[in-house]
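*Asks:* here is the input, now give the coordinates:
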Amino acid sequence: MPVKKISHRALVTGAAATALALTAGVGIGLAADSDGESAPSASKAAPLVVPANTSGKDGTVITYGKASAPTTLSVYEDPRCPYCAVFERDLGPTLTNLADSGKVKVEFHMATFLDKRLEGKGSRTALGALGAALNESPALFKQFHTALYEAQPKEETTDTFGSTSKLLEIAGKVPGLRTHAFNKAVKEGTYLAWADKVGETFYDSDVTGTPAAKVGDRHITLLDEDGKAVSARQFTEEIEAAAAKR
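*Replies:* Coordinates of the predicted model:
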């Protein structure tokens, strides 16, 4: 397994201690897309616009699930992280079922540090598009979130998500998402300033790599030593055990 990819592993119980060490204050500069379209740079982005259906200061927490759920699971991801794609592909359906059944409320804490590590803008631009989806509804956010990880390029250095036209193409796979408001927000970078806030807030946590998940201060195992997702049963049992000890 390439060392660079191992560095994206999460600091979770039972995983190898190879998590990515994050540094605060990452600044992201954007260049033109390869297809000629470009998202606004940090300096040209519109003033902070917070999507609907968020919580926390500046709306930096994305919540999916019922407010009455007895357990809150905090999930930490970067849109360009290949191991986040492994987690979402193999355990995403289980997580969605837990949330939809009212057992767990998921709070997503998204990061954009891989734009700095790998160069590019895809994490930030994808997060801005996720904000546009969230503004439509939490359900559409979750479906688009899943679609993005399914469409993640094989090579992590490929900045596919840096293209707004590619993001809109992926969004087209989610029924009902491509509204006029969504399209306009993605093209104009309406939620890029918000994406910057979300990315900055990630550094306030004690999480040093993605993907990661916690119930309170208890880390939940997502990947094994080989970078493969744990079983749905183990994932669910660890969440239940952590919740029982709170």
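*Asks:* only C-alpha atoms for contact and neighbour calcs from this point on.
*Replies:* Will do.
*Asks:* can you give me the strands in this structure?
*Replies:* Taking DSSP state E as the criterion, the chain carries its strands at 54-55, 61-64, 71-77, 104-110, 212-215, 218-219.
*Asks:* I'd like those strands laid out as a markdown table, including distance to Lys116.
*Replies:* Supplementary listing: those in a markdown table, determined by distance: least, C-alpha to C-alpha, whole Å:
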| stretch | distance to Lys116 |
| --- | --- |
| strand 54-55 | 25 |
| strand 61-64 | 22 |
| strand 71-77 | 15 |
| strand 104-110 | 15 |
| strand 212-215 | 19 |
| strand 218-219 | 26 |
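*Asks:* so which of these is nearest Leu98?
*Replies:* When the strands of the chain are compared by C-alpha to C-alpha, strand 104-110 sits nearest Leu98, at 5.5 Å.
*Asks:* what comes into contact with the closest one?
*Replies:* 60-67, 69-79, 98-99, 127, 198-199, 202 (C-alpha atoms under 8 Å, 6 or more residues apart in numbering).
*Asks:* cool, and stretch 231-243?
*Replies:* Thr71, Leu73, Asp90, Leu91, Thr94, Val215, Gly216, Arg218, Ile220, Thr221, Leu222.
*Asks:* relative to Val86, how far out is the closest residue to the fifth one other than its chain neighbours?
*Replies:* Translated: Thr94. Leaving aside its chain neighbours, Thr94 sits nearest to Ala232 (6.5 Å; criterion: C-alpha to C-alpha, 6 or more residues apart in numbering). Distance of Ala232 to Val86, computed by C-alpha to C-alpha, to the nearest Å: 13 Å.
*Asks:* looking at these two, which one has more neighbours?
*Replies:* Ranked by neighbour count (other C-alpha atoms under 10 Å), Ala232 and Val86 place Val86 first, with 19 against 16.
*Asks:* sequence B follows; please return its structure for comparison with A:
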Amino acid sequence: MDGQEGKATRKGPGAPRRNWRLYGVTAVGLAVVCGVAAAVGQVVRAGEASAVEAPKYAVGSGGGTKLDLPVRPTVPVTLTVYEDPRSPQSRAFAQRYAATFSHLLASGQLQINYRLVTQSDKQYGGSGAKEAAAAAACAEDQGRFAQFMDQVWQHQPAPANDALKDRNLLTGLAKKAGKINHDAFTLCVDRGQRNGWVAQSQSEFAAAGLGEAPVVQINGRPLPVPPAQLTPAELTSLVSDEAQRVATAATP
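*Replies:* Take a look at the predicted model:
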């Protein structure tokens, strides 16, 4: 009994010291392993951070890194509307479809691109269409194209009357449109800053042989019937059908 107690007594004090040394060696080993793993992880992460890999749907131009992340309409339907500021037919179309366009724009199904043309100047003589189109482009510089053209349609003179070339009339229409800086608008008009742009628009329109304004295209294709023979309800139906077609084509 005494011998066993002596042995037990001798083992007791030494065992904790040996255990602590074992724990210390183990802890050091774990620290080394964790340190190596952390260093490896840092190297891997550093490599990942420096790699240039664009997200799947990123876009770009010019052959460089694709840095743009586009958010597009779910169903992109675009109407391209060619209109002539001096044309009674363009005026009638714009006023007849104003409410329909507003409704379709609000629905999120549609965007509208306007193209200004000036063929009525050749038809009637003078430069009213060109002057009004250039003034509308100057209004667009301030984000007021639609409002300015609404005033043109409301106050459009008879086509044989070349009154739209009158700068005072155009300035007055800009004031009626509201929220257009008078000095910037007048400077743009007086300097003819948008005349070249208007001439290019008319040149491309004539070269395309699209006929007389107004002309309407849906996603780059002509409407199945001329605008004069179209009703607002039929146009709404065409846009809805095109939206469905685009959605179906985009479905994998």
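*Asks:* mind putting the strands of structure 1 in a markdown table, mean neighbour count and distance to Trp194 of structure 1 included?
*Replies:* Formatted as a markdown table, those follow (neighbours: other C-alpha atoms under 10 Å; distance: least, C-alpha to C-alpha, whole Å):
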| stretch | mean neighbour count | distance to Trp194 of structure 1 |
| --- | --- | --- |
| strand 54-55 | 17 | 11 |
| strand 61-64 | 23 | 11 |
| strand 71-77 | 22 | 16 |
| strand 104-110 | 23 | 11 |
| strand 212-215 | 23 | 22 |
| strand 218-219 | 20 | 27 |
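*Asks:* and Lys184 of structure 1, which of those is closest to it?
*Replies:* That would be, of the strands of structure 1 and by C-alpha to C-alpha, strand 54-55, which comes in at 19.9 Å.
*Asks:* residue range for that closest one in structure 2?
*Replies:* On structure 2, no counterpart of strand 54-55 of structure 1 exists by TM-score structural alignment.
*Asks:* that strand packs against which elements?
*Replies:* Under the contact criterion of 3 or more C-alpha pairs under 8 Å, 6 or more residues apart in numbering; DSSP states H and E, strand 54-55 of structure 1 touches strand 61-64.
*Asks:* so how far is the lengthiest helix in structure 1 from its chain's centroid?
*Replies:* Assignment by DSSP state H gives helix 82-100 as the longest helix of structure 1. Taking C-alpha atoms, centre = their mean, to the nearest Å, one finds the center of helix 82-100 of structure 1 at 11 Å from the center of the full chain.
*Asks:* could you check the angle it makes with strand 71-77?
*Replies:* Relative orientation of helix 82-100 of structure 1 and strand 71-77, computed by axes from the mean of the first three to the mean of the last three C-alpha atoms, to 10 degrees: 160 degrees.
*Asks:* any idea of the angle helix 82-100 of structure 1 forms with strand 104-110?
*Replies:* 150 degrees.
*Asks:* what's helix 82-100 of structure 1 packed up against?
*Replies:* With contacts defined as 3+ C-alpha pairs under 8 Å, 6+ apart, the packing partners of helix 82-100 of structure 1 are strand 104-110, helix 138-150, helix 232-244.
*Asks:* please identify the most buried of the ones you listed.
*Replies:* strand 104-110 (a mean of 23; mean count of other C-alpha atoms under 10 Å).
*Asks:* which stretch of structure 2 lines up against that strand?
*Replies:* Under TM-score structural alignment, the match for strand 104-110 of structure 1 is residues 110-116.
*Asks:* return the residues in contact with Ile170 of structure 1.
*Replies:* Shown in contact with Ile170 of structure 1 (C-alpha under 8 Å, 6+ apart): Phe144, Ala147, Leu148, Ala151.
*Asks:* out of the residues you listed, which two sit at the greatest distance?
*Replies:* Going by C-alpha to C-alpha, the pair spanning the contacts of Ile170 of structure 1 furthest: Phe144 and Ala151, at 10.3 Å.
*Asks:* and the helices in structure 2, which stretches?
*Replies:* Assigned by DSSP H, structure 2 shows helices spanning 2-50, 88-107, 119-124, 128-140, 145-155, 167-177, 182-190, 195-208, 232-250.
*Asks:* in CSV, list the ones you listed along with distance to Asn113 of structure 2.
*Replies:* Listed next are these as CSV, based on distance: least, C-alpha to C-alpha, whole Å:
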stretch, distance to Asn113 of structure 2
helix 2-50, 41
helix 88-107, 12
helix 119-124, 19
helix 128-140, 13
helix 145-155, 11
helix 167-177, 20
helix 182-190, 22
helix 195-208, 13
helix 232-250, 14
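*Asks:* kindly state which residue of structure 2 is aligned to Leu167 of structure 1.
*Replies:* Using TM-score structural alignment, Leu167 of structure 1 sits opposite Leu170 in structure 2.
*Asks:* wait, its match sits on Leu164?
*Replies:* Yes: between Leu170 of structure 2 and Leu164 there is a contact under C-alpha atoms under 8 Å: 6.9 Å.
*Asks:* quick one: common contacting residues for those two?
*Replies:* Ala132.
*Asks:* same drill for the two, tell me which one is more crowded.
*Replies:* Leu164 (26 against 23).
*Asks:* quick check: the gap between that one and Arg86 of structure 2.
*Replies:* 8 Å.
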